[in-house]
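Trainee: A structural model of the following input is requested.
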Amino acid sequence: MVVDAATAVAVGVDPATAVAIALLTAVTIATRLLGPMIMRVVGAPPRVEAFLEAMSVSVLAALVATIVAVSGPREWVAVGVAAVVAVASRSAIWAMFAAVAVAATWTASVP
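Mentor: The predicted structure follows:
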């Protein structure tokens, strides 16, 4: 994709794709800004709050499962190490650091 600096318009992008991206961006921004305000006024039952908290974990699990399904041994080992670190430390941040370190070390050491 090339951007024309004079008009700040991406050259070679399908108009339908540009509209879809713009709409998704607008909806994302609206929900991020208005969601907390609406929830303060409306309130959510405990079951809805539990669902919303579990949904983020489900999305992350789906992304990881997709990566593992289409990747090779480097990613499998990195995800395995991340799982062990997550269980041992109860910290998602440390698990992510461990996975990145394993994948980076693998990439640097395996031709």
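Trainee: contacts, neighbours, all on C-alpha from now
Mentor: Noted.
Trainee: Next, count neighbours for residue 99.
Mentor: Residue 99: 23 surrounding residues under other CA atoms under 10 Å.
Trainee: buried set for the helix or strand it falls within?
Mentor: According to DSSP states H and E, residue 99 maps onto helix 92-109. By neighbour count with 16 or more other CA atoms under 10 Å, helix 92-109 contains the buried residues 95-96, 98-100, 102-103, 106.
Trainee: I'd like the structure of this one too, to check against the first:
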Amino acid sequence: MSDTILLILTCALATYATRAGGHLILSRFGTTHYRLEAALEAVPTAVLTALVAPSLITNGPAEAIAVLVGGLVALRYPLVVSVLSGIICLIVLRGVLI
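Mentor: Now for the predicted structure:
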């Protein structure tokens, strides 16, 4: 088995284990505290911020404007629309600014 396939399978197993483990742990409790629920609901936003922030800081103005546009669209529309608007904005701005 090649190293690439082994790496993919290992990552898939680790991802499945963390998702299933979290579900199994939380299913043991009848109800969860409202603070825990609020913290778990904030995780996607925190992860997205951690992925976007380095690009926002280290790259040029086109990326910063695209992140701003995507964030503003996310306040009103679903995630898919927000991501697509950010990507389209970035493509247009890179064509104009670069």
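Trainee: related to what we said a few turns ago, tell me what the helix holding residue 99 of structure 1 is packed against?
Mentor: Using 3 or more CA pairs under 8 Å, 6 or more residues apart in numbering; DSSP states H and E as the contact criterion, the secondary-structure elements in contact with helix 92-109 of structure 1 are helix 73-89.
Trainee: What is the helix it packs on packed up against?
Mentor: The helices and strands touching helix 73-89 of structure 1, judged by 3+ CA pairs under 8 Å, 6+ apart, are helix 46-70, helix 92-109.
Trainee: ok, the counterpart of residue 48 of structure 2 in structure 1 - how many residues close by?
Mentor: Alignment note (TM-score structural alignment): residue 48 of structure 2 maps to residue 60 of structure 1. By other CA under 10 Å, 11 other residues sit near residue 60 of structure 1.
Trainee: try residue 38 of structure 1
Mentor: For residue 38 of structure 1, the tally of surrounding residues (other CA under 10 Å) stands at 12.
Trainee: which one in structure 2 is aligned with it?
Mentor: Aligned counterpart of residue 38 of structure 1 in structure 2: residue 25 (TM-score structural alignment).
Trainee: before we move on, what about residue 92 of structure 1?
Mentor: Across the two structures, residue 92 of structure 1 finds its equivalent in residue 79 of structure 2, going by TM-score structural alignment.
Trainee: what does residue 71 of structure 1 give?
Mentor: The pairwise alignment with structure 2 assigns residue 71 of structure 1 to residue 59, based on TM-score structural alignment.
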